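> Below is the sequence, then the predicted model.
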Amino acid sequence: MEPPMPVNLSVKTVPDDTVQRLRRRAERHHRSLQGELMAILEDAVREPASLSPMDILKEVRGLGLATPSEAASMVREARNGR
């Protein structure tokens, strides 16, 4: 079986402001506009990595969000403080 042929995609009538922001983003990443668009597309369709429950908990805590048990403790504390 032959490998699939690359497909050319085209996005029409992109607002100037969006194009300028894409150009600045490409420059920050040391890429051409084409390279930046390819990176954005690849990132958008990448399958999410499987995270363990501990990995998810670390991410939640890193965001400063409460886990269900922490949230329950917060609610209890708030009720007792009334």
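The structure has been received and is ready for your questions.
> Going by C-alpha atoms from here, please, whenever you check contacts or count neighbours.
Will do.
> just the strands in this structure please.
Remark: strands of the chain are absent; assignment by DSSP state E.
> can you pull out the helices in it?
Taking DSSP state H, the helices of the chain run over residues 16-28, 33-45, 53-62, 68-80.
> Got another one to weigh against that:
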Amino acid sequence: MTIRNLPDELHERLRAQAEANKRSLEAEVRSILIQAVVASSDGGLGHRMRARYGDYLGDDLSVERNHTASQEGVFTGSSPRRK
């Protein structure tokens, strides 16, 4: 397979991503293509979770919203709080 007219910026990003993942450019592109095709064909993570855990989760997807006010987060540390 040959891909022509690939923008230089994309090619450099792919090369950098491949290097970060310790793969050849060809192996990186192959991995990206595999992930894209698998995700589009099996419905993605949500579909796989429903298929695996659907018997435990049931079919009721309605969730009641909790309207109580949340509390402000408390962070401790040695540096003073800036405003």
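Good, I have the coordinates. Quick caveat, the model's predicted, so the values are computed rather than measured.
> what's the TM between chain one and chain two?
The TM-score (TM-score structural alignment, normalised by the length of the first structure) is 0.54; 55 aligned residues with a CA RMSD of 2.6 Å.
> Which one of the helices of the first structure lies nearest to residue 9 of the first structure?
Closest to residue 9 of the first structure of these is helix 33-45 (CA to CA; 10.5 Å).
> what angle do that closest one and helix 16-28 make?
With axes from the mean of the first three to the mean of the last three CA atoms, to 10 degrees applied, the angle from helix 33-45 of the first structure to helix 16-28 works out at 90 degrees.
> Specify, as a residue range, where helix 33-45 of the first structure falls in the second structure.
Aligned by TM-score structural alignment, helix 33-45 of the first structure falls on residues 25-37 of the second structure.
> Would you mind listing the buried residues in the matching stretch?
Within stretch 25-37 of the second structure, the residues that count as buried by 16 or more other CA atoms under 10 Å are 25, 28, 29.
> Export the helices of the first structure as a markdown table, with columns for distance to residue 10 of the first structure.
A markdown table is the format used below for those (distance: least, CA to CA, whole Å):
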| stretch | distance to residue 10 of the first structure |
| --- | --- |
| helix 16-28 | 14 |
| helix 33-45 | 11 |
| helix 53-62 | 37 |
| helix 68-80 | 45 |
